[in-house]
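Asker: what would the 3D arrangement of this be:
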Amino acid sequence: MKFNWRHIPLAVISVFALFPMFLLFMNAFKKKSEISKNPLGLPKHWSFDNFSKAWEQGNYDVAYLNTLIITCLTVLFVCIVCGLAAYGMTFLKTPGSGWFLGYLFVSMSMPLGFIPIFFMSIKLNLINTHMGVIIPSVGGAFAFNVFLLRAFMLGIPKDLLEAAKVDGSSTFKTFLAIILPLAKPAFIVVAIFTTLGSWNEIFLSNAILQADTMKTVSVAYLNFTSKYGTNWGLMAAGGVMTVIPMVVLFLTMTKKFVHGLQEGGVKF
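Answerer: Okay, the predicted model is just below:
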């Protein structure tokens, strides 16, 4: 393997990005006294006590369940709504689709108003409900994901849809039988983006999900640090349990993620 000078900046950036994760992981196995003496080194005595204590005190069993429910439903709704919208704007000749596409483009640069969302959640009795977080998350991710899916669908030959129409296939059946399988890489990218955003979302969840039985992992960790902020070992263990599912997702889905971006990045 030949040495390439262009790898040096990438190596420096990688070390800079991974070093906090390294400290978090190492300190999770240390006792409180050892962290204060040796915060940057390897543990002298590896201990798993921090994880069991953090799991119990942070109520992570309930937090994981709530996060899985919110994340799975958000990914499902985003794929359905954004997929159908992208399909309609790509293949169906609907009046005003061009103006709507321009509106979506402008809306991507506009900040999502938290105060209106919070008061609407109160009016609709969505406080302390999963849907109180799911609905704004789906709406906030709508424009970007529609553009991403539409960019991929522009590369699908329209002759396939014409052939399906001649065979008597309905519009929705054509979407399920032809568009959905061919656009699978793009939907995988959308699902990964949505999963990362939903799992790491903390600001809206902290405001909407106020009951202890409704906390997500991010909110549980935020409250955990405020309650047990002096014990850095528990904080590190809680941080590891919060981020490890997304690390596993990234490592297992990297190839499909890059492939989907390459396939869908040809046209916009």
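
Asker: can we go C-alpha only for contacts and neighbour counts from here?
Answerer: Noted.

Asker: not counting its neighbours along the chain, what's nearest the most centrally placed residue in the chain?
Answerer: By Cα atoms, centre = their mean, the chain has its centre lying nearest to Leu196, at 2.0 Å. Among residues not flanking Leu196 along the chain, Met246 sits closest, at 6.8 Å (Cα to Cα, 6 or more residues apart in numbering).

Asker: for the one you found, give its distance to Thr71.
Answerer: To Thr71, Met246 is 12 Å away according to Cα to Cα, to the nearest Å.

Asker: what do those two both touch?
Answerer: Trp199 (Cα atoms under 8 Å, 6 or more residues apart in numbering).

Asker: and these two? which has more neighbours close in?
Answerer: Taking other Cα atoms under 10 Å, Met246 and Thr71 do not tie; Thr71 has more neighbours (24 against 16).

Asker: what sits closest to that one if chain neighbours are left out?
Answerer: In this structure, Thr71 finds its nearest non-sequential neighbour in Ser198, 5.5 Å apart by Cα to Cα, 6+ apart.

Asker: let's see this one next, to set against the first:
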Amino acid sequence: MDTKRLLSRLSSYAVLALFAFIAVYPVTRILTISMRPGDQLLSKSLALIPEGASLENYRVLLTETDFLRWLGNSLLVSIVVTITGVALASTAGYALSRHRFRGRKAALSGILVTQMFPATMLLLPLYIVLIQLGLINSYLGIVVIYTATALPFCVWQMKGYYDTIPASLEEAARIDGATPWQAFYKVILPLAAPALVITALFSFMSAWNEYVVAAVVLQDTELFTLPVGLKGFQASMATQWGLYAAGSLLVSIPVVVLFLVLSRYLISGLTLGAVKG
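Answerer: Presented below is the predicted three-dimensional model:
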């Protein structure tokens, strides 16, 4: 290997190591704070394992707070949003990819335009709609909002991936006697597995991490999701940093597990879905 190529590779590794450090360092600080005793929370020590480290904050979080209830609430909402998002995006994306109908271009343009506006901008009109439907302070209300805000990206992602699958596969299935629905879910859906994974992951993340909508819609403490519940550890006069840090780490575990399990689908799902528009 010549010197120029070696230097190029070393510089690439150095840049990657730098960005990896930038990404990991905040996590190590949170881990350290979560294990600090109460009298050392404001310590400036950079040691990863603090002096007198203990798991007391985790014990208190799991046994003396409503963390497990918030966890169950978040899982329920996120799973429902994921199932709904995958079902709607997979069928809507297929229709936009395979069929030519009046209003198709307008629908595609509308999907792109909606991506220009943040969900917080839509919060007021959505809140008014939920009031009129009687869905304030209910899981159904936030499921509707989460699904609506996640669908534009998911539909476009699925549509782009379907465009990469030859239509001749469906035609062959139809010749063999399959109905349009059978050709879709027996031939096309299995091939679209990477895009379905991206859609499921994005839908799950949209619901799992969201705070603003849940804080506005959910008013009963028994219905709080994890982001809203953890915010309760922060007060105007004092903040329970140990519990806050411990909760933040535990909240990240399901997301990390999902990424690890689904990682082999992520690259192909994101790249192939962007080949055609």
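
Asker: give the aligned range of stretch 248-257 of the second structure in the first structure.
Answerer: Aligned by TM-score structural alignment, stretch 248-257 of the second structure corresponds to residues 239-248 of the first structure.

Asker: and that stretch against the second structure, how far off on average?
Answerer: When the second structure is superposed, stretch 239-248 of the first structure averages 1.9 Å from its matched positions, counting by mean Cα distance after the TM-score superposition for the first structure.

Asker: any idea how far that stretch is from the chain center?
Answerer: In terms of Cα atoms, centre = their mean, to the nearest Å, the centre of stretch 239-248 of the first structure is set 13 Å apart from its chain centre.

Asker: just the residues contacting that stretch, thanks.
Answerer: By Cα under 8 Å, 6+ apart, the residues outside stretch 239-248 of the first structure that reach it are Leu24, Phe25, Ala28, Phe51, Leu196, Trp199, Val217, Ser218, Tyr221.

Asker: make it 7 Å
Answerer: Outside of stretch 239-248 of the first structure, the residues within contact range by Cα atoms under 7 Å, 6 or more residues apart in numbering are Leu24, Phe25, Leu196, Val217, Ser218, Tyr221.

Asker: same question for stretch 217-232 of the second structure.
Answerer: Applying Cα under 7 Å, 6+ apart, the contact partners of stretch 217-232 of the second structure are 70-71, 73-74, 136-138, 142, 209-211, 214-215, 244, 247.

Asker: out of these, which sit inside strands?
Answerer: Among the contacts of stretch 217-232 of the second structure, no member falls in strands (criterion: DSSP state E).

Asker: now, which of those sits nearest Ala119 of the second structure?
Answerer: Closest to Ala119 of the second structure out of the contacts of stretch 217-232 of the second structure is Glu210 (10.2 Å), distances taken as Cα to Cα.

Asker: buried ones among the contacts of stretch 239-248 of the first structure?
Answerer: Neighbour counting by 16 or more other Cα atoms under 10 Å classes Leu24, Phe25, Leu196, Val217, Ser218, Tyr221 among those as buried.

Asker: give the aligned equivalent of the third one in the second structure.
Answerer: Spelled out, that is Leu196 of the first structure. Counting by TM-score structural alignment, Leu196 of the first structure lines up with Met205 in the second structure.

Asker: what's the neighbour count on Asn73 of the second structure?
Answerer: Per other Cα under 10 Å, the neighbour tally for Asn73 of the second structure reads 18.

Asker: if we can go back for a sec, what about the helix or strand harbouring the match of Leu196 of the first structure, how far off from the first structure?
Answerer: Counting by DSSP states H and E, the element that carries Met205 of the second structure is helix 193-208. Helix 193-208 of the second structure differs from its equivalent in the first structure by a mean of 1.0 Å after superposition (mean Cα distance after the TM-score superposition for the first structure).

Asker: list the helices and strands that helix packs on?
Answerer: Secondary structure elements in contact with helix 193-208 of the second structure, counted by 3 or more Cα pairs under 7 Å, 6 or more residues apart in numbering; DSSP states H and E, are helix 67-98, helix 139-163, helix 241-272.

Asker: pull out the buried residues from that helix.
Answerer: Across helix 193-208 of the second structure, burial judged by 16+ other Cα under 10 Å covers 194-208.

Asker: then stretch 184-192 of the second structure?
Answerer: Neighbour counts over stretch 184-192 of the second structure (16+ other Cα under 10 Å) mark Phe184, Val187, Ile188, Leu189, Ala192 as buried.

Asker: so stretch 18-32 of the second structure matches what in the first structure?
Answerer: Taking TM-score structural alignment as the measure, the first structure aligns residues 12-26 with stretch 18-32 of the second structure.

Asker: list the contacts of the matching stretch.
Answerer: Taking Cα under 7 Å, 6+ apart as the rule, stretch 12-26 of the first structure contacts Leu40, Leu42, Pro43, Ala236, Val240.

Asker: which members of those residues are classed as buried?
Answerer: Leu42, Pro43, Ala236, Val240.

Asker: show me the contacts for the residue lying closest to the third one once chain neighbours are set aside.
Answerer: Closest residue in space to Ala236 of the first structure, ignoring its immediate chain neighbours: Ala28 at 4.6 Å, by Cα to Cα, 6+ apart. Residues counted as contacts of Ala28 of the first structure (Cα under 7 Å, 6+ apart) are Asn50, Gly233, Leu234, Ala236, Ala237.

Asker: those residues, buried ones only, as a ChimeraX selection?
Answerer: Selecting the buried subset of the contacts of Ala28 of the first structure in ChimeraX, with 16+ other Cα under 10 Å as the burial test, is done by:
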select :50,233,234,236,237
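
Asker: from the contacts of Ala28 of the first structure, which two are the most distant?
Answerer: Using Cα to Cα, the pair of these lying farthest apart is Asn50 and Ala236, separated by 8.3 Å.
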